[in-house]
Every structure is written in C-alpha cells, then in structure tokens.
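Enquirer: Attaching a predicted model along with its sequence, questions to come.
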Amino acid sequence: MRTRLPRIAGLVLVCALLAAPPAPVSGASADRLEPPARPDGLSQPEQRLSQARFPQTSDRVRGAVAAPMSPLVRRLSTRVGPSSKRVVSPGVTYTTWSQTDARGPIRAHLLAVDLSTPGLRLDYASAGAVRRTDQVSDIIARDRAVAGVNGDFFDIGDTGAPLGLGQDRQRGLLHAPRGGWNSAFWLDKAGRPDIGYLPLKAAVRFRPHLRITNVNSPEVRPGGIGVYTPAWGASAGYRWTGGQTKTVRMVRVVNGRVVETKNKLPSNTVIRGFLLVGRGEGARRLAGLAKGARVDVEGWLQGRPQVAITGNKFLIRNGVFEVINDREMHPRTAIGIDRDTGEVLLLAIDGRQSFSRGYTMVELAEMMQDLGADEALNLDGGGSTTMVARRANGTIGVVNSPSDGAERLVANALEVTYTAP
C-alpha cells in the first residue's frame, strides 16, 4: 500500500495551473448555482437540506465563510506539517496530518482500505432500527469493526432516519427513496466499489397504479406511497406525512394480505407485517385496497449491490470536479475510490476549531483528488464528522476531533471489519 499524503507540496506554477479547477463563483450566487444531487420530488427533510442557505450538513449550522481566493493561490500557499501513519489491520492504514494555507490550518484523517485483502470487508452499519441513532464508536462496535466513519445525512431532531438509501450485507435493503437523494457509494455483486446515482426499484405486484416512492424514509413524498417495515422501528405517525393529517391513509399487510386500512396514522407502535402509507394521490389510490386483498411488494436497488450508502453531492466523477461551492467551511467526511490501486479512501477533516477551520466543498474535492481519488462523494459533515479506528495502544476509539466536543448521535456509518482468514 503506497504512502498517501496530499500531492501539493512544492508544486510549480505550471502544475498548479493544470491541476486547479475553474475558479468558483464568489458570494451567495455560488450556493445558488450548485445543483442538488437530484431535486425532483424531494421530501421536506431533503428540501430543508437542499436549500441554498443550508446545503452542507445535517445540523444545518451556517458555516464560516472562506475568504475569496483562487485555487492557485491556495495551493501555492499550502504547507504540509508533520504526519503520522500506522497500520490499523491488514489492508487498512490510518494517516493523519496538519497543513496550513492562506485561509488557515486544517487537520486531516485518512483511512486507506485495500478491499483485495483476504478477510477485510466494508459494510453498512447502524444502531439497529432505521430511525435509531447512536455514536459511530458504538455503532461499529456491534460488529467488532476495526475502523469506520459516519455516513449519510439524516433527519436530525425529528425521526432520526437517514435521508437516502442503505443496503446492508446481512439485512439487505433497509431504507431508500425512489429518487432525489440517491448519490451513493456501493459495492456491486462482485464486491467492486463504485460511486454514482443509485435508484430504488419498487413495485406492488400486479398493481401498477400503486407507485412506491419510499422505503423506510423520514417522509413519504407528496402524492406518493411509502413502505414501512419492522426494520424502521416504532411508527412515526403524521411525521411520515410532514404533518399532513388530511388525505392520508395507512394500509397494514400481514402475510401478504391487507388486515387493516384507515385514514389515521399510528404513532409509536410496533410495526407488524408492513405498512403502506399514502398522502394525497397516494392515499386515494390506497383507498381501493379492501381487507383481505392480496398485496406483494418488491423492492431492491438497481444492480442489487451488496452494500450501499448515500451522501448529498458527488465531489468527483470520472476524474472531473462536480462541486463549485468554495464558500462555506465545515468539518467534512468523504469517501473516494482510487481506480489505479482499487483502494477505498475514507477522509475526515476536522473543523469549527482553532487548529482546523474545516473545508469548503471545492477544497474537499481537491484534497480527494490529491490523495488519488477518481470518484468521490461527500458524506454528512459538521458535528457528525467522526472517524473511529484502532489506535496505537490497541484500543478502538475516535481518532479525529468532533466539532461538538464529543461524538454526535448519527443515523448510520461505514465500517471496516477484519477476520483473519
């Protein structure tokens, strides 16, 4: 496994000019110009996180605004400080370093994961129920993982559920929207890593008029139909419909048959069988299902990956920058793929602290590219940014500096497990 440090020290002028992406648009217009991952049909939690004012993190804290500066000036002013590197397990190395540029200091943390290592696996991890939150260290401890980072954006302060999709090796598909928050990292059937747009495929067999828009999502899309299974946890009532109480319907299905249908939504109850929850047109269509009706729901992710998790924006696609926001600085978590080595790169940038200001989206993309990523995805940041790994003394714990002063409760994580072959 090669040594990984950002390839920026000592760049000459020509190299900096060639490597630098187009200069970002300054001011608030930069936020307006950067498109959301896929804006069609966003639920209210997704809309809140896609608004120009709060496009960056689940906590929706307004980040410090970076001084306008060209990528060339930033790169030429960058000085990399001391670094340290150690082996976490066979196939996994952890590297940390500090660096300073004209905008100020940052501290970075990198896990490089070689998935070709026998016994090494990358997996989706959570606290159990989809809507349950926990600290990253406790989430990955359940599987005795050797390392991990926080994952998707989530409905913080309300249901706690992730906004996007989650596919677990053991438990299968846990949650997903049909579209709108589907920018994902995944491992395909053969275990190969990929980053791209990953839609949900879902249908009610022999009932094409019943269009499934969500599986275990914080909210059902307006006019849509959501599926809620026991994996969700306790029912969320009208939070599933964004507070809408009229023109809503719940249909309960047990052993493939409708056993209950009503226009009130259950709250804080155990889900037995599964529920179909409709709002607006979706509710009107569900009203046609009578007790005893046969209902079979199928749901899967395109390509049927082994593992999948979403973030909000692609940083790099096929070697090309996908972000333009060079204004808001936050703690950041990102995942990338080095196509040359096949390694998966997990990066955490500390922020909102005196020793580390955090990164803009453009800076994050630049760093991932410098580290060798050909594809990269932004995961949840802010106070959620957490990296856990086996430390030098053999214990497993947090290796970065979460900006809240302690680990935040988050919805899910990506974990690295190792079992000696």
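Expert: Yep, it's here.
Enquirer: only C-alpha atoms for contact and neighbour calcs from this point on.
Expert: Fine.
Enquirer: What residue in the protein is the furthest from its centre?
Expert: Gly292 (39.1 Å; CA atoms, centre = their mean).
Enquirer: Give me the most central residue, this protein.
Expert: Asp152 (2.5 Å).
Enquirer: what's the spacing between Pro199 and Pro208?
Expert: 18 Å (CA to CA, to the nearest Å).
Enquirer: out of these two, which sits in the more crowded spot?
Expert: Pro199 (20 against 9; other CA atoms under 10 Å).
Enquirer: pretty sure the more buried one contacts Arg304?
Expert: No - the criterion here is CA atoms under 8 Å, and Pro199 misses it with Arg304 at 10.5 Å.
Enquirer: what touches both of these two?
Expert: Common neighbours of Pro199 and Arg304, counting by CA atoms under 8 Å, 6 or more residues apart in numbering, are absent.
Enquirer: Test my guess that the residue farthest from the centre of the chain contacts Arg257.
Expert: Yes - between Gly292 and Arg257 there is a contact under CA under 8 Å: 5.3 Å.
Enquirer: The structure to be compared is supplied as follows:
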Amino acid sequence: MQTRVDKRRTSSGKAVASLALVGALTGAGLTGAPPAGAATAAGAAGQIAPGVSYAEFDVPAAKGTAHAHVLTVDLRNPRVRVGLLHPGAVGARATVSAMADAAGAVGGVNGDFFNISEAQHPGVEATGAAVGPAIARGHTLKAAVPDGQRFGPALPPGTSTRDVLGVGVDRRARLDSMALDGSVRTRADRVPLGGLNQYALPVGSVGAFTPEWGSVSRVRATCGTDTQRAAPCSTDTYEVTVDRGRVVAAADTPGAGPIADGTTVLVGREAGAQWLRKLSAGDPVQVRHRLVAARSRIPYRFAVGGYPVLRGGAPLPGLDADTSAVRTAAGIGDHGRTLYLLALDGAPAYRTGLSIAEVAQTMRSLGADDAFSLDGGGSSTLAAREPGASSVTVRNHPTDAPERAVANGIGVWARQDRSAHPQPLSRTATRPLKTPA
C-alpha cells in the first residue's frame, strides 16, 4: 500500500492537507510496511505553539471518506508538556474546550470512555466517571472498573479496562496496563481493596472513595456485576466513613456529597459489606492504595484509559474492520518522543468515519508505532489555539453539537518563547470547517 501527502483546494479555496491512502485500508493492506513520508501530513497546516502542530486531512476508507484533525506533539521540546484534562472531580464532566481553557492548555482531545447513562438502573445517577485508570501530574485519581462494566465498543482480544496511554517522568509516551494494589486494614483483619474512585466495584469487594471522587452519588458502584453492566444493583451494601484513620460514620446505603480532605469513604457490596459491618465508631482503619504498571518501572506523570489498537507497528489481532464510526485516538512514534492526537470530523459528509482497524492503519501512516483508541462518537473533539489566541477553538465538528461534556481528555501545554514568532496557520487550520452540504 502506498501513501502520498499532497495539498489540494476545497471549493472555498482553502488549502487542506490530504492524506491519500492508496489501496484498501482493511484486510491484507493492514500488514504492509508503514508508508514513507506520511508523518509529514500532521505538520502540513502549521505550528500552533513551539513543538505543537495541527493539520487536517481526508482519509479514504471502506465506507466513505473520513476527515481527520491531528495535533502532533514533540515531547523532545522542553517547552512542551502533555497531561490529563479533567473537570476537577472523577465523578464529573466538562467539555474539552472548557477544560483546556481552564488549565491553560494550547490544545487537546477527549479521553476515556465513561459512565454516560444508567437506563438499566432506574433512579440511579450516572456518575460521568471514566472507565479506566487516571493519573494527573503524578497523582492517582482512580483505578479501572471490571471489564464487564465498561461503556464503549467491545474490547479487542487481549486488552482490558486497565490499559492506559501515559507519559512518564522521562517525558516518553508509552502504552501500559495499570492494576490497583491496595488494602483496608484494621487491628483484627485485612482485606484487599477492590476499587478506587470507580463507578463500578467488583462483586464482593470493598472500594475506596476519596475527595477526588467529587459529590456525585456512590450508589452506582454497587450496581451490575463483573460480567454484566446491566445486572441489578446489589441489595447487600454498606458504607463506612473514615476520618484521619478512624471510623466516624456508617450507613446501609452508599451516600452522596463532597468528601472532606483527610477522609475516605469505604463502600462494600456482598462480602465486602459484611466485612465493613464489623467496624464500629472509633475503630482504627488504614487504607492503602497505588496503581502498579505492568510494563514500565518509570513513574507516570500522566495516564488515561482506553485500549490499544497498534503495538510495535502491527495492528492488534481481532480488530473490528466492519463497524465504522467517528473516532478519537492517540499514537506514539519516535520511541515515545512524538505523540499524535487524532479526532475525526462528525460533519454529515464524513460521519461514516473509520473502523477500529482503519484507525490503527491511519495512525501507523502518520508515523505511530503504538496507538490507542479513546472515546468516540459524540465525544470526539479536538480543540486547539490559534497562535496568539488566549483560548482554544474546536477544530472538528462534534456529532453532539456544539460539544459533549466528557470525563477527561489529553491536554497539551507549551511555554511560549517570546523571541519566536510562529508563522500563521493556513486558513483551514485557523478557522472551523464549514459544514459540508
């Protein structure tokens, strides 16, 4: 399969970077060598900040042309940083543009899949919390829900809700898997910790909720099972509040409201609830938790959940090549020194989108050796500043116009060099697309 990068003119006279993928994007075409020169497409439209460029281009696909928007981030540049965009609480949502502006980011995309609705559990509040692990500025925010409790498309074989894309303290991006290692200890007993700030706890477990959770109800954590998200909520639950290492309150039903600093709320279901009922006011309780990475000993400054689609330049076996949709993805190239953030356009002319197999090939064509699928559909959003602007602009057309509130995202920060004056972007890179007829 061959790839060429060229410039074309739209009917409005705007220059657009076009990534022409010659040949099929499915089947045997996925196993060929990475097309030479494809990575230049991501820099064709211009620089938005030192080490950060933006481009958009068409991607011919099996079910019609998709339109991609890409931020390319040079992690070698000491002025550039990548991190987690989040709304200030795990159980909350905000738009990518609002989170980016609040954090001073120059751009970003939406992140992990999340608990968006609870139609199967009448009266239970959807939390808005993400599916997978999350780390912001080196601080763990949450762990992963059981695989059967995730929202989103079916996971490819060999992947799980614990999969993450992250950047370590060495400033290299990588794919990894992060498991929760924790415990709840009393004078007489100890149990493993089953969850940390999660909207779904494993059956029979005890989970911890910290101030990072926010004020949303914790009831959802006791609904469903490890294999069936829509299963009924547990009828055997218990909640204990621990303030500075001592039990101060208990309840039969998980509650809501903000959690004070220095306080941890323990929620148990089934066997976990029965264990918590042994505790009394004043009892000392020690709660310990950390995320353990499976593939790297380098501490992570940032991590976000999703699932891998490309490893070592090869698409994962069993990727869906039939279901096309608007997608968001991230790719890693140059031994972790380059990050590609891609969001497809949701305008009607492009809404057929790409299959997951086509996403893997597109990221590979840009120069990625590893790639990671993020939440798509109405969540797919890419926002970026124009040079000199004080706020970001949404560059794609989200299918949930104007923009869906999401659980988190990947943000890009760049310290400006006042002696440098970036060249203005092309018109297509600095103005939102007009909706095609």
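Expert: On my side now, so go ahead. None of these values were measured; they are calculated from a predicted model.
Enquirer: After superposing, what score do the chains get?
Expert: Once the chains are overlaid, their TM-score stands at 0.78 when taken by TM-score structural alignment, normalised by the length of structure 1; 358 aligned residues with a CA RMSD of 3.0 Å.
Enquirer: if we can go back for a sec, so what does the residue nearest to the centre of structure 1 match up with in structure 2?
Expert: Using TM-score structural alignment, the partner of Asp152 of structure 1 in structure 2 is Asp112.
Enquirer: separation between that match and Ala129 of structure 2?
Expert: 9 Å.
Enquirer: sorry, back to before: can you pull the contacts of the residue in structure 2 that the residue farthest from the centre of structure 1 lines up against?
Expert: Per TM-score structural alignment, the equivalent position to Gly292 of structure 1 in structure 2 is Gly282. Gly282 of structure 2 makes contact with Arg246, Val247, Val248, according to CA under 8 Å, 6+ apart.
Enquirer: cool, and Thr140 of structure 2?
Expert: So Thr140 of structure 2 contacts Ala134, Arg290, Leu291 (CA under 8 Å, 6+ apart).
Enquirer: Show me what it aligns to in structure 1.
Expert: Thr140 of structure 2 maps onto Leu173 in structure 1, by TM-score structural alignment.
Enquirer: now do Ala273 of structure 2
Expert: Ala273 of structure 2 maps onto Ala283 in structure 1, by TM-score structural alignment.
Enquirer: Go ahead and confirm Val131 of structure 2 touches Thr161.
Expert: Yes - Val131 of structure 2 lies in contact with Thr161 (CA under 8 Å); the separation is 6.7 Å.
Enquirer: joint contacts of those two?
Expert: Contacts common to Val131 of structure 2 and Thr161, judged by CA under 8 Å, 6+ apart, are Ala144, Val145, Arg150, Gly305, Gly306.
Enquirer: Just the ones in strands from those, please.
Expert: Gly305 (DSSP state E).
Enquirer: Counting neighbours, which of the shared contacts of Val131 and Thr161 of structure 2 comes out on top?
Expert: Neighbour max across the shared contacts of Val131 and Thr161 of structure 2 (other CA under 10 Å) = Gly305, 34 neighbours.
Enquirer: per the alignment, that one corresponds to what in structure 1?
Expert: With TM-score structural alignment as the criterion, Gly305 of structure 2 matches Thr310.
Enquirer: Apart from its neighbours in sequence, what residue is nearest that match?
Expert: Ala184 (4.0 Å; CA to CA, 6 or more residues apart in numbering).
Enquirer: where's the one you found, which helix or strand?
Expert: Assigned by DSSP states H and E, Ala184 of structure 1 belongs to strand 183-187.
Enquirer: Any chance you could list what contacts that strand?
Expert: Residues contacting strand 183-187 of structure 1 (CA under 8 Å, 6+ apart): 37, 165, 193-198, 305-314, 335, 377.
Enquirer: swap in stretch 391-406 of structure 2?
Expert: 69, 93-97, 100-101, 106-107, 110-111, 114, 128, 343-347, 377-386, 429, 431-433, 435.
Enquirer: please redo it, this time with the cut-off set to 7 Å
Expert: 69, 93-95, 97, 101, 106-107, 110, 344-347, 377-385, 432 (CA atoms under 7 Å, 6 or more residues apart in numbering).
Enquirer: Which of the three states applies to the aligned residue in structure 1 for His69 of structure 2?
Expert: When structure 1 is aligned by TM-score structural alignment, His69 of structure 2 is paired with His109. Under DSSP: H, G, I helix; E, B strand; the rest coil, the three-state class of His109 of structure 1 is strand.
Enquirer: Touching, His109 of structure 1 and Ala348? I think so.
Expert: Yes - using CA atoms under 7 Å, His109 of structure 1 makes contact with Ala348 at a distance of 5.1 Å.
Enquirer: Looking at those two, which has the bigger crowd around it?
Expert: The neighbour count for His109 of structure 1 versus Ala348, taken as other CA under 10 Å, is higher for Ala348 (29 against 23).
Enquirer: Secondary structure element holding that one?
Expert: strand 344-349.
Enquirer: quick one: that strand to chain centroid distance?
Expert: 13 Å (CA atoms, centre = their mean, to the nearest Å).
Enquirer: mean per-residue distance, that strand to structure 2?
Expert: Taking mean CA distance after the TM-score superposition for structure 1, the mean distance separating strand 344-349 of structure 1 from the aligned residues in structure 2 is 0.9 Å.
Enquirer: Where in structure 2 does that strand fall?
Expert: Using TM-score structural alignment, strand 344-349 of structure 1 pairs with 339-344 in structure 2.
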